[in-house]
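Student: can you look at this prediction? I've put the sequence above it.
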Amino acid sequence: MQLLINLDVPDLEAAGALYRQAFGLTTGRRLGEDVLELLGAQAPIYLLRNAAGSEAAPDSPRRYERHWTPVHLDVVVEDLDAALAVAVQAGMKPETSILDARWGRIVRLADPFGHGWCLLQFHGRGYDEIAT
């Protein structure tokens, strides 16, 4: 299976700049006027320009204010404090303080387009610390 990540955004240039700065991604291809490919993650990320209010699903318009969604992206980093500082400078907003767990550290963020993100820093064996 090949995984592709697609994120709806209202502004390709602003979103591309944010994710390049916050996560160190690079610009790949431009696919027409409404799609921008970002590289540097384990799967390519495609930013899809879709206007606010356009249909996302039946009877569900796209909205770009922060909202709950059952899907979010985790970015694993070596130094959570440094990565958080870069992400905030790029325009991400922390939604929690840094939380410690047996497997590592985590902080939840939101981007200006309504998407939820987490930065994770693993300790020891990472998730294997809690695997049964």
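Tutor: Structure's in. What do you need?
Student: when you work out contacts or count neighbours from here on, use the C-alpha atoms and nothing else.
Tutor: Noted.
Student: buried stuff in stretch 48-61?
Tutor: Applying a neighbour-count criterion of 16 or more other C-alpha atoms under 10 Å, one finds 48-52 buried in stretch 48-61.
Student: now do the contacts for residue 87.
Tutor: 21-23 (C-alpha atoms under 8 Å, 6 or more residues apart in numbering).
Student: so it: helix, strand or coil?
Tutor: Three-state call for residue 87 (DSSP: H, G, I helix; E, B strand; the rest coil): helix.
Student: how much space between it and residue 66?
Tutor: From residue 87 across to residue 66, the span is 17 Å (C-alpha to C-alpha, to the nearest Å).
Student: ok so, going back, ok, the buried residues of stretch 48-61 vs residue 77, which is closest?
Tutor: Nearest to residue 77 out of the buried residues of stretch 48-61 is residue 48 (C-alpha to C-alpha; 25.4 Å).
Student: distance check, the closest one against residue 113.
Tutor: For residue 48 relative to residue 113 (C-alpha to C-alpha), the value is 12 Å.
Student: between the two, which contacts overlap?
Tutor: Applying C-alpha under 8 Å, 6+ apart, one finds that residue 48 and residue 113 are jointly contacted by residue 9.
Student: what are the buried residues along stretch 72-85?
Tutor: With the criterion 16+ other C-alpha under 10 Å, stretch 72-85 contains buried residues 77, 80, 83-84.
Student: one step back: quick one: which of the contacts of residue 87 sit in helices?
Tutor: 21-23 (DSSP state H).
Student: could I get those residues as a markdown table with neighbour count and distance to residue 60?
Tutor: Converted to a markdown table, these look like this (neighbours: other C-alpha atoms under 10 Å; distance: C-alpha to C-alpha, whole Å):
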| residue | neighbour count | distance to residue 60 |
| --- | --- | --- |
| 21 | 17 | 31 |
| 22 | 20 | 29 |
| 23 | 19 | 30 |
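Student: here comes the other one, which I'd like you to weigh against the first:
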Amino acid sequence: MQQLINIDVPDLDAALAFYTRAFGLHAGRRLGGEVIELLGGQAPIYLLLKAEGSLAAGAETRRYARHWSPLHLDVVVLDLDAALRSALAAGAVQEGDVRSANWGRIVAIADPFGHGWCLLQFLGRGYDEIAG
């Protein structure tokens, strides 16, 4: 199975600038005028140009203010403090303190398009520290 990550954004150029600066990704292909492929992670990310207010899922319409979703993405980094500085400099908003656990450190952020992310730094054996 292969995963592809699709992220709706209202402005492709602003999204490209954010994700390349915040997460160190780089542009792959432009697919027409409404999709940009981002590479550099384990799964490609596709930025999809979708207007605010356009029909999303069900009766929902797209909105790019901060919103909650039961799905978010984690970005695993080697240095959480440096990654957080880069994300904030690119326009992310930190949501809460950096939290530590026996498996690592984590901090929640929001991108400029209202999507939630977590930056995650594994320590020791990572999730194996808590595996049964």
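Tutor: Arrived safely, thanks for sending. Quick caveat, the model's predicted, so the values are computed rather than measured.
Student: TM-score of the superposed pair?
Tutor: The TM-score (TM-score structural alignment, normalised by the length of structure 1) is 0.99; 132 aligned residues with a C-alpha RMSD of 0.5 Å.
Student: quick one on the thing from earlier: including distance to residue 105 of structure 1, could the contacts of residue 87 of structure 1 go into CSV?
Tutor: Below are the contacts of residue 87 of structure 1 laid out as CSV (distance: C-alpha to C-alpha, whole Å):
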residue, distance to residue 105 of structure 1
21, 22
22, 18
23, 17
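Student: among these, find me the one that's closest to residue 40 of structure 1.
Tutor: Here the nearest of the contacts of residue 87 of structure 1 to residue 40 of structure 1, counting by C-alpha to C-alpha, is residue 23; it sits at 8.8 Å.
Student: and the most centrally placed residue in structure 2, helix, strand or coil?
Tutor: Centroid-nearest residue in structure 2: residue 117, 4.9 Å away (criterion: C-alpha atoms, centre = their mean). Following three-state DSSP, residue 117 of structure 2 is assigned to strand.
Student: hey, where'd the helices end up in structure 2?
Tutor: Assigned by DSSP H, the helices in structure 2 fall at 12-23, 80-90.
Student: can I get the buried residues of stretch 48-61 of structure 1 in JSON lines with distance to residue 1 of structure 1?
Tutor: Shown next, in JSON lines, are the buried residues of stretch 48-61 of structure 1 (distance: C-alpha to C-alpha, whole Å):
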{"residue": "48", "distance to residue 1 of structure 1": "22"}
{"residue": "49", "distance to residue 1 of structure 1": "25"}
{"residue": "50", "distance to residue 1 of structure 1": "27"}
{"residue": "51", "distance to residue 1 of structure 1": "30"}
{"residue": "52", "distance to residue 1 of structure 1": "31"}
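Student: tell me which two in these are the farthest apart.
Tutor: Farthest pair in the buried residues of stretch 48-61 of structure 1 (C-alpha to C-alpha) is 48 and 52. Separation: 12.0 Å.
Student: sorry, back to before: ok, the buried residues of stretch 72-85 of structure 1 vs residue 40 of structure 1, which is closest?
Tutor: For those, the residue nearest residue 40 of structure 1 by C-alpha to C-alpha is residue 77; the value is 13.0 Å.
Student: ok, the residue lying closest to that closest one once chain neighbours are set aside - contacts?
Tutor: In space, and not counting its chain neighbours, residue 77 of structure 1 is closest to residue 121: 5.3 Å by C-alpha to C-alpha, 6 or more residues apart in numbering. Contacts for residue 121 of structure 1 (C-alpha under 8 Å, 6+ apart) come out as 76-80, 104-106.
Student: same check on residue 16 of structure 2?
Tutor: 27, 36, 47.
Student: now do the contacts for the first one.
Tutor: Right, the one you point to is residue 27 of structure 2. Contacts of residue 27 of structure 2 by C-alpha under 8 Å, 6+ apart are 16, 20, 36-39.
Student: can you redo the residues you listed as a markdown table with distance to residue 93 of structure 2?
Tutor: A markdown table is the format used below for these (distance: C-alpha to C-alpha, whole Å):
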| residue | distance to residue 93 of structure 2 |
| --- | --- |
| 16 | 17 |
| 20 | 16 |
| 36 | 23 |
| 37 | 24 |
| 38 | 21 |
| 39 | 23 |
